[in-house]
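> have a look at this prediction, sequence included:
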Amino acid sequence: MTAAPLLDVRNLKKSYSIGRSGLFSKRSLKVLHDVSFSVAPGEVLGLVGESGSGKSTIGRAILRLIDSQSDVMRFDGQDLNTISPVRMRSLRKEMQIIFQDPYASLDPRKTIRAVLSEALDAHDLHKGAARQPRLIELIKLVGLDPSFLDRRPHEFSGGQRQRIGIARALAVEPSFIVCDEAVSALDVSIQAQVLNLLADLRAKTGVSLLFISHDLSVVRYISNRVMVLYLGRVMEVGPADKVHFSPKHPYTAALVSAEPSLRRESRRIRLTGDIPSPLALPSGCIFRSRCPYAQPACAETVPPLQTVGDQHQSACLRTDIL
């Protein structure tokens, strides 16, 4: 029997009103278009796409850091669309985030002890004599020495700071963490260390992750499944290896072929033109203005996600091209 999803989202939408009254009327800028997905307990769902695709918006909408609209947004059986602010504050213990910039996400005035204690204090955890053992446990969990607790952020490297950010997210023992470009600001060698750390922590704690990145190879390394986003629409979703090695959508194939590899040149898919403005999106398929396989029908119909294999879906009208 398949376990119920920890997180279930259906038809997530997000729009911003831009412009001003007077000579220019306000217009609606759509950032997310009916995005649906789920995350199982202990699963890592990778979310990949170019800058401006709406990846971080999804993460923040799930955590209720921004307002959004959806038919369903349910976490651990609780309806996030109707939950009260008081209950949401309590639920934040289960839902944490690791930010992209390890330099900006830590208060430079506070010691690491204070940074981690702040997270524990927010939920009345490990008070009194239980505090010090928990802080030592957390700092060791992310591979750092307990002596680091009394240092300040400027004394650490970028990789060490990100490990501290991970420790802060884990401090309250969440069941779900949004990793918002958590390794993109790090050198490649440090990226590998942090990715391995996240993989080990997931194995030890059973935490579920929504891992957001613009790099498909990084996402594939840590994820069970991958969802590919383009201008706020889901292009493809499926098991990580299948999406990477056998992409079924031209946009995913373009992301894969852009990676340094030994793939034959004939398999490369080069995108032309710029990403369209969200204020002037193409009709029909949102990707057609850059797609080398576009045909007239692509301008008339918004392609739905359709099954192309076991647990593998693609939003493309053409099934004969990849």
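Nice, thanks for sending it over.

> hey, let's count contacts and neighbours off CA atoms from now on
Fine.

> tell me how many other residues surround Val183.
Close neighbours of Val183, defined as other CA atoms under 10 Å, add up to 26.

> so what's the residue nearest to it when sequence neighbours are not counted up against?
Once flanking residues are discounted, Val183 sits nearest to Gln191: 5.4 Å by CA to CA, 6 or more residues apart in numbering. Taking CA atoms under 8 Å, 6 or more residues apart in numbering, we find Gln191 in contact with 159, 183-184.

> here's the one I want to compare it with:
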Amino acid sequence: MTTDRTPPPGAPLTGPVAVSVQEVRKRYGDRQAVDGISLDVQRGEFFGLLGPNGAGKTTLIEIVEGLRQADSGTVEVLGERPWPRNTALLPRIGVQTQASAFFVRQTAREHLATVAGLYRKDAAAADRTLETVALTEQRDVLVENLSGGQRQRLAIASALVHDPELIFLDEPTAALDPQARRDLWEVLRALKGEGRTIVYTTHHLDEAEALCDRVAILVAGRIAALDSPHRLVAAAGAPARLLVPAGRIGVAQAAALDGVDRVSEQGGSLVLETAAPGRVLQAVDALTGLDGVMTRTATLEDVYLELTGHHHGPDAGRTPAHTTESPA
């Protein structure tokens, strides 16, 4: 997780801005999909858009990409307006969608060379990009014979082959097994290391916490939180959890320990929630020792669930919380 260049809460971003969204709104019938969103993405930033299904992520991304017209508000991408459809922007941005289309009867290299040709890039660009996403060994494999993880990397390669300044990735690790996800993380970290600007959506909160400089959590078309994952977790004050093997101490005994706020039984463990983990660990140690006891600190998932888990009514998400960037 990168946080050292994240500005203090409420401070304006410094340096050039790649994406600027100001008071953008979009309605479908009686549903307000995007409700006055304002945010900036700095050049070179890895920026995550998080939120439950129906929160407005896809609509917002499509507006920024120039695929959809906003009802109101302004959007600038690399200093230009993406709508009406701005073809001058297309060589400067790369887009990977959840349902990427492939030339499945071509090899991986042939597919990339075809995409490169659409941007007037030579076939050497395909070879370079295959190396970037660790697919060189599969260059001569038919696309239809690639594994799911390899196809995901090829989809990202298709968004990169023309060397764009700004990359949009829509759930790039969806449906991948854990090892394939971690392999793809390294690809994404390398892209950021090259100075690319990445705007990224995911439902994997551990992924966003590990990769993103900042995240915006959307609820019902509004930003409910915007900051670095580290600051959001720190500001939330979510409890730490101590997992004690079942049978070591009783529920009532654990609940009586100084500093324990809540006790539950989960997955063969007694879970002790506390805002004072050091004090509780000492108490548990005195009672039963610490062999097999695990400590889990608060994560971005805790923040996400707090912000999205209780919004079921018609006014869900109307009051932003933990927001640390003021609309311009």
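Noted; the coordinates are in hand. Computed from a prediction, not measured in an experiment: that's the story for all the values here.

> on that earlier part again, roughly how far apart are the equivalent of the residue nearest to Val183 of structure 1 over in structure 2 and Leu188 of structure 2?
The equivalent of Gln191 of structure 1 in structure 2 is Arg181 (alignment by TM-score structural alignment). Remark: distance between Arg181 of structure 2 and Leu188 of structure 2 (CA to CA, to the nearest Å) = 10 Å.

> wait, isn't Arg225 of structure 1 in contact with Gly46?
Yes - counting by CA atoms under 8 Å, Gly46 is a contact partner of Arg225 of structure 1 at 6.1 Å.

> between those two, which is the more surrounded one?
Between Arg225 of structure 1 and Gly46, counting by other CA under 10 Å, Gly46 is the more crowded of the two (27 against 22).

> would it be right to say that Glu265 of structure 2 lies in a strand?
Yes - the assignment for Glu265 of structure 2 (DSSP: H, G, I helix; E, B strand; the rest coil) places it in a strand.

> buried residues in the lengthiest helix in structure 2?
Ranked by residue count and defined by DSSP state H, the top helix of structure 2 is helix 178-193. By neighbour count on 16 or more other CA atoms under 10 Å, the buried set for helix 178-193 of structure 2 is 180-181, 184-185, 187-188, 191-192.

> just the element for the residue nearest the centre of structure 1, please.
The geometric centre of structure 1, computed from its C-alpha atoms, lies nearest to Ile212 (CA atoms, centre = their mean), at 2.8 Å. Applying DSSP states H and E as the criterion places Ile212 of structure 1 in strand 208-213.

> same deal with Leu47 of structure 1?
strand 44-48.

> tell me the helix or strand right after that strand.
Where DSSP H and E defines the elements, the next helix or strand beyond strand 44-48 of structure 1 is helix 55-62.

> where does the next helix-or-strand element following that following helix end up in structure 2?
Sequence-wise, the next helix or strand downstream of helix 55-62 of structure 1 (DSSP H and E) is strand 72-75. The counterpart of strand 72-75 of structure 1 in structure 2, counting by TM-score structural alignment, spans residues 74-77.

> please apply the same query to stretch 230-239 of structure 1.
With TM-score structural alignment as the criterion, stretch 230-239 of structure 1 aligns to 219-228.

> run the chain-centre distance for that stretch.
Distance of stretch 219-228 of structure 2 from the chain centroid (CA atoms, centre = their mean, to the nearest Å) equals 12 Å.

> first to last residue in that stretch, what's the distance?
Stretch 219-228 of structure 2 has an end-to-end distance of 17 Å (CA to CA).

> which residues touch that stretch?
Contacting residues not belonging to stretch 219-228 of structure 2 are listed as 3, 6, 9, 32-37, 51-52, 54-57, 212-218, 232, 307-308, 311, 316-325 [CA under 8 Å, 6+ apart].

> in stretch 126-141 of structure 2, what counts as buried?
126-127, 129-130, 132-136, 138-139, 141.

> scratch that, stretch 54-64 of structure 2 is what I was asking about
Buried, per 16+ other CA under 10 Å, within stretch 54-64 of structure 2: 55-61, 63-64.

> got it, and stretch 35-54 of structure 2?
In stretch 35-54 of structure 2, counting by 16+ other CA under 10 Å, buried: 35-52.

> swap in stretch 82-97 of structure 2?
Quick answer for stretch 82-97 of structure 2 (16+ other CA under 10 Å): 82-83, 89-90, 93-97.

> and for the nearest residue to Leu305 of structure 1 once chain neighbours are set aside, the neighbour number?
In this structure, Leu305 of structure 1 finds its nearest non-sequential neighbour in Ala315, 4.2 Å apart by CA to CA, 6+ apart. The local packing of Ala315 of structure 1 (other CA under 10 Å) involves 22 other residues.

> what's the matching range in structure 2 for the strand holding Leu47 of structure 1?
Under TM-score structural alignment, the match for strand 44-48 of structure 1 is residues 46-50.

> which residues does that stretch contact?
41, 57, 192, 197-203, 208, 211-218.

> what's the separation between the equivalent of Thr107 of structure 2 over in structure 1 and Ala167 of structure 1?
Under the alignment by TM-score structural alignment, Thr107 of structure 2 pairs with Thr111 in structure 1. As judged by CA to CA, Thr111 of structure 1 and Ala167 of structure 1 stand 14 Å apart.

> ok, the two, which is more surrounded?
More neighbours surround Ala167 than the other of Thr111 of structure 1 and Ala167, with 26 against 18 (other CA under 10 Å).

> and the strands in the stretch 151-300 of structure 2?
Taking DSSP state E, counting those that start in this stretch, the strands of the stretch 151-300 of structure 2 run over residues 166-170, 197-201, 214-219, 222-227, 240-245, 260-266, 269-274, 294-296.

> the longest one versus strand 240-245: what angle between them?
The reference is to strand 260-266 of structure 2. Angle, strand 260-266 of structure 2 to strand 240-245, by axes from the mean of the first three to the mean of the last three CA atoms, to 10 degrees: 50 degrees.
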